[in-house]
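>>> Here's a sequence, model it:
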Amino acid sequence: MITTITNSNLTAAIKHLGAELCSLKSKLNVEYIWEGNADFWGKHSPVLFPIVGTLKNNSYQYNGAEYQLSRHGFARDMVFELIEKNENSATFTIKSSEETIKKYPFDFELQIIYTLDGDSLTIAYKVLNKSNTQMPFSLGAHPAFALAGNFEDYNLQFEKDEVLEYSLLQNDLISNETKILAKTNNLVPLKHELFKDDALIFKTLQSHFLTISKNQTPFLRIHYASFPHLGIWTKMNAPFLCIEPWFGYSDSIDNNGNMMDKEGIQILDPDQTFNAEFSIEIL
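Down below sits the predicted model:
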């Protein structure tokens, strides 16, 4: 199933499978979300929960037991329930089950709220810890934006003129190596070569938004002030770019496997609710 929301400027479509944004169109019918062509990458904007990225050996330890979790967790593969809908907003939820507890031994609810307002789509997240213990988790967005034409006609501009240091992946895990993303006049020219070793992972950024431009003309801005980490990724030669606000990221290569010690992990107390949001602004 797909739910559609609309306002005078934009229309968004969300799949119930994974509560995944699959379309964001302007009133001129311009599509901003990647079509999901499986020849490159068959997704549009998956939800990453209760982990972001890859665990070392795809496993973790908690309270003396070992659990298995595949890359990016299980939320993207679950069917969400639509619990509230009006013309310009829709709220989706999943809850823990016998199946999720086998992989992630916590009683939780995850809500995702999509809201159109003017030229922006805001995607808000609520994580509810219904357990009687602290709950470790990571949460991430993975929207892929369609970049038609020549990939190298596009560039990125971060809000602030800062040193853009990113971590490199090694076998899907965070290595100890970092690099500096080159820029000219605070613009980062896009080229597929940047992603030959997978995603660029920013653990610390001063900027709270970044802008995508084509031939020096800005057309889309991603606001992520409440998210501390950011991933940027594409497939080689693919006509899309993912801008990914995250809480957390893959295990480091020297991770000890204890989920409570994991770098970037969030710890939510019993009966507490975690809130975060980011937005996509059409310029």
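
>>> contacts, neighbours, all on C-alpha from now
Noted.

>>> Going along the chain, name the helices of the protein.
98-103 (DSSP state H).

>>> Count the residues that sit near the nearest residue to residue 86 once chain neighbours are set aside.
Of all residues not flanking residue 86 in the chain, residue 5 sits nearest, at 7.5 Å (C-alpha to C-alpha, 6 or more residues apart in numbering). The burial count assigned to residue 5 is 19, neighbours taken as other C-alpha atoms under 10 Å.

>>> Wait, residue 5 touches residue 90, no?
Yes: using C-alpha atoms under 8 Å, residue 5 makes contact with residue 90 at a distance of 7.1 Å.

>>> Give the residues shared as contacts by these two.
Residues within reach of residue 5 and of residue 90 at once, by C-alpha atoms under 8 Å, 6 or more residues apart in numbering, are residue 115.

>>> the strands in the stretch 1-150 of the chain, which residues?
Listed in chain order, the strands of the stretch 1-150 of the chain (DSSP state E, counting those that start in this stretch) span residues 2-6, 10-15, 20-26, 47-48, 59-62, 65-68, 81-86, 89-95, 108-117, 120-129, 135-137, 139-141, 144-146.

>>> Now distance to residue 163 too, for the ones you listed, in JSON lines please.
JSON lines is the format used below for the strands of the stretch 1-150 of the chain (distance: least, C-alpha to C-alpha, whole Å):
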{"stretch": "strand 2-6", "distance to residue 163": "38"}
{"stretch": "strand 10-15", "distance to residue 163": "34"}
{"stretch": "strand 20-26", "distance to residue 163": "31"}
{"stretch": "strand 47-48", "distance to residue 163": "27"}
{"stretch": "strand 59-62", "distance to residue 163": "33"}
{"stretch": "strand 65-68", "distance to residue 163": "36"}
{"stretch": "strand 81-86", "distance to residue 163": "42"}
{"stretch": "strand 89-95", "distance to residue 163": "37"}
{"stretch": "strand 108-117", "distance to residue 163": "32"}
{"stretch": "strand 120-129", "distance to residue 163": "28"}
{"stretch": "strand 135-137", "distance to residue 163": "29"}
{"stretch": "strand 139-141", "distance to residue 163": "23"}
{"stretch": "strand 144-146", "distance to residue 163": "24"}
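
>>> Here is the second sequence; please produce its structure so I can put it next to the first one:
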Amino acid sequence: MTITITNSKLKAQIKTLGAELCSLKNNNAQEYMWEGDPAFWGKHSPILFPIVGTLKNDCYTINNKEYNMSRHGFAREMEFKIIDQKENSVVLSLQSSEESLKVYPFLFELQIQYTLLEKNLIVDYTVFNNSSTSMPFSIGAHPAFALPNHFENYSIEFEKQDTLQYYLLENNLISDRTKSLELQNKQIDLNYELFKNDALIFKNIQSKSLTIIDNKKPRLKVCFQNFPDLGIWTKPNASFICIEPWFGYSDTNKSSGKLDEKEGIQILNASQTFKSKFSIEIF
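Next comes the predicted model:
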């Protein structure tokens, strides 16, 4: 099922499968989200939960018991329920189930709220720990933004002027190897060579907003004030760029396999609630 929310400036569509944003258009019907062409990448904007990235050997342990979980977790493949809907907003919910407990032994509820305000789409994440013990988790966004013109016409402007260090992936795990990203006037020009080793992974990034620039004109801005980590990614010759605010990232090569010791993991105490949000502003 696909839900549509609107205001006077924007229209967004969200699938109940994975609570995935699949379309964001202005009132001229210009599309800002990637179409999901499976020849490159068949997603639009999956929700990453309860892990971000890849686990070492695709498994982890809790209380000395081993569990298997595939890349980015299971929320993106599960059906969410609509628990509130208005003209310009919708709230979707995923609750732990017999199926989820087999791979993640915690009682939880994950709520995703989409709200249109003027030219902004605000995405709120709420995680409830309904277990009697603390719950380790990561959560992240993976929106793919359409780049309808030539890829090299675009650049990304960071909020702050600095030299950025990003981590390289090896076999989908975070390696010890890093590279520096030199910014010119806070910007980096896009080219596919940047992504020859997969995503650019930034830990504890200081910039909290990124703007996609199209031929020197701003196209859209992603703001992620309290997200510590970030990924930027595309596929070779694909006409999209992903700007991905995260709490956490893939395992490192040195990971112990214990989920509560995982680098970047969040620990939510029993009966507590976690909240975060990011926004997409259209120019």
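
>>> Drop the TM-score for these two in here.
TM-score of the superposed chains, computed with TM-score structural alignment, normalised by the length of the first structure, equals 0.99; 283 aligned residues with a C-alpha RMSD of 0.6 Å.

>>> Spatially nearest residue to residue 120 of the second structure, not counting backbone neighbours?
Distances taken as C-alpha to C-alpha, 6+ apart place residue 281 nearest to residue 120 of the second structure, at 4.4 Å, with adjacent residues excluded.

>>> Check residue 204 of the second structure too.
The nearest residue in space to residue 204 of the second structure (C-alpha to C-alpha, 6+ apart) is residue 228, at 4.6 Å.

>>> Could you name the residue of the first structure that is farthest from its center?
Distance to the chain centre peaks in the first structure at residue 64, reaching 30.0 Å (criterion: C-alpha atoms, centre = their mean).

>>> So which bits of stretch 53-73 of the first structure are buried?
The neighbour-count criterion (16 or more other C-alpha atoms under 10 Å) identifies 53-56, 59-60, 69, 71-73 as the buried residues of stretch 53-73 of the first structure.

>>> same question, stretch 195-203 of the first structure
Applying 16+ other C-alpha under 10 Å to stretch 195-203 of the first structure flags 195, 198-203 as buried.

>>> Which ones among the residues you listed lie within strands?
Among these, the members found in strands (DSSP state E) are 200-202.

>>> what's the closest of those residues to residue 190 of the first structure?
residue 200 (12.4 Å; C-alpha to C-alpha).

>>> Could I get the contacting residues of the closest one?
By C-alpha under 8 Å, 6+ apart, the contact set of residue 200 of the first structure is 166-168, 231-233.

>>> And it, how far from residue 82 of the first structure?
Separation of residue 200 of the first structure from residue 82 of the first structure (C-alpha to C-alpha, to the nearest Å) stands at 33 Å.

>>> cool, residue 133 of the first structure as well?
28 Å.

>>> More neighbours: those two, which one.
Using other C-alpha under 10 Å, the more surrounded residue of residue 133 of the first structure and residue 82 is residue 82, with 17 against 13.

>>> Could you name the stretch from the strands of the stretch 1-150 of the first structure that's closest to residue 172 of the first structure?
Among these, strand 59-62 sits nearest to residue 172 of the first structure (C-alpha to C-alpha), with 13.5 Å.

>>> Packing partners of the closest one?
strand 65-68 (3 or more C-alpha pairs under 8 Å, 6 or more residues apart in numbering; DSSP states H and E).

>>> what's the mean deviation for the strand it packs on versus the second structure?
Its aligned residues in the second structure lie a mean 0.3 Å from strand 65-68 of the first structure after superposition (mean C-alpha distance after the TM-score superposition for the first structure).

>>> start and end residues in the second structure for that strand, please.
Using TM-score structural alignment, strand 65-68 of the first structure corresponds to residues 65-68 of the second structure.

>>> Work out the gap between that stretch and the centre of the chain.
On the basis of C-alpha atoms, centre = their mean, to the nearest Å, stretch 65-68 of the second structure sits 24 Å off its chain's mean C-alpha point.

>>> quick one on the thing from earlier: quick one: contacts for the residue nearest to residue 86 of the first structure?
By C-alpha under 8 Å, 6+ apart, the contact set of residue 5 of the first structure is 11-13, 86-90, 115-116.

>>> pretty sure the residue nearest to residue 204 of the second structure contacts residue 246?
Yes: assessed by C-alpha under 8 Å, residue 228 of the second structure is found in contact with residue 246 at 6.6 Å.

>>> Which of these two has more residues huddled nearby?
The neighbour count for residue 228 of the second structure versus residue 246, taken as other C-alpha under 10 Å, is higher for residue 246 (26 against 18).

>>> Show me what residue 193 of the second structure lines up with in the first structure.
Using TM-score structural alignment, residue 193 of the second structure lines up with residue 193 in the first structure.

>>> For residue 199 of the first structure, see how far away the closest residue to its match other than its chain neighbours is.
Excluding the flanking residues, the one nearest residue 193 of the first structure by C-alpha to C-alpha, 6+ apart is residue 236, at 7.6 Å. Residue 236 of the first structure sits 11 Å away from residue 199 of the first structure, going by C-alpha to C-alpha.

>>> returning to what we had before: could you report the neighbour count for the match of residue 193 of the second structure?
Count around residue 193 of the first structure with other C-alpha under 10 Å applied: 10.

>>> Only the buried subset of the contacts of residue 200 of the first structure, as a ChimeraX command please.
Burial among the contacts of residue 200 of the first structure is assessed by 16+ other C-alpha under 10 Å; the matching ChimeraX selection reads:
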select :166,167,168,231,232,233
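
>>> okay if I get the contacts of residue 200 of the first structure as a markdown table plus distance to residue 240 of the first structure?
Listed next are the contacts of residue 200 of the first structure as a markdown table, based on distance: C-alpha to C-alpha, whole Å:
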| residue | distance to residue 240 of the first structure |
| --- | --- |
| 166 | 20 |
| 167 | 21 |
| 168 | 20 |
| 231 | 14 |
| 232 | 11 |
| 233 | 9 |
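
>>> so how far is residue 13 of the second structure from residue 116 of the second structure?
11 Å.

>>> who's more crowded, the two?
residue 116 (24 against 18).

>>> so stretch 35-50 of the second structure matches what in the first structure?
Counting by TM-score structural alignment, stretch 35-50 of the second structure pairs with residues 35-50 of the first structure.

>>> how far does that stretch stretch from start to finish?
When the termini of stretch 35-50 of the first structure are compared using C-alpha to C-alpha, they are 25 Å apart.

>>> Buried residues, it. List them.
Those would be 35-36, 43-50, for stretch 35-50 of the first structure by 16+ other C-alpha under 10 Å.

>>> mind checking how far residue 229 of the first structure is from residue 121 of the first structure?
For residue 229 of the first structure, the distance to residue 121 of the first structure - C-alpha to C-alpha - is 20 Å.
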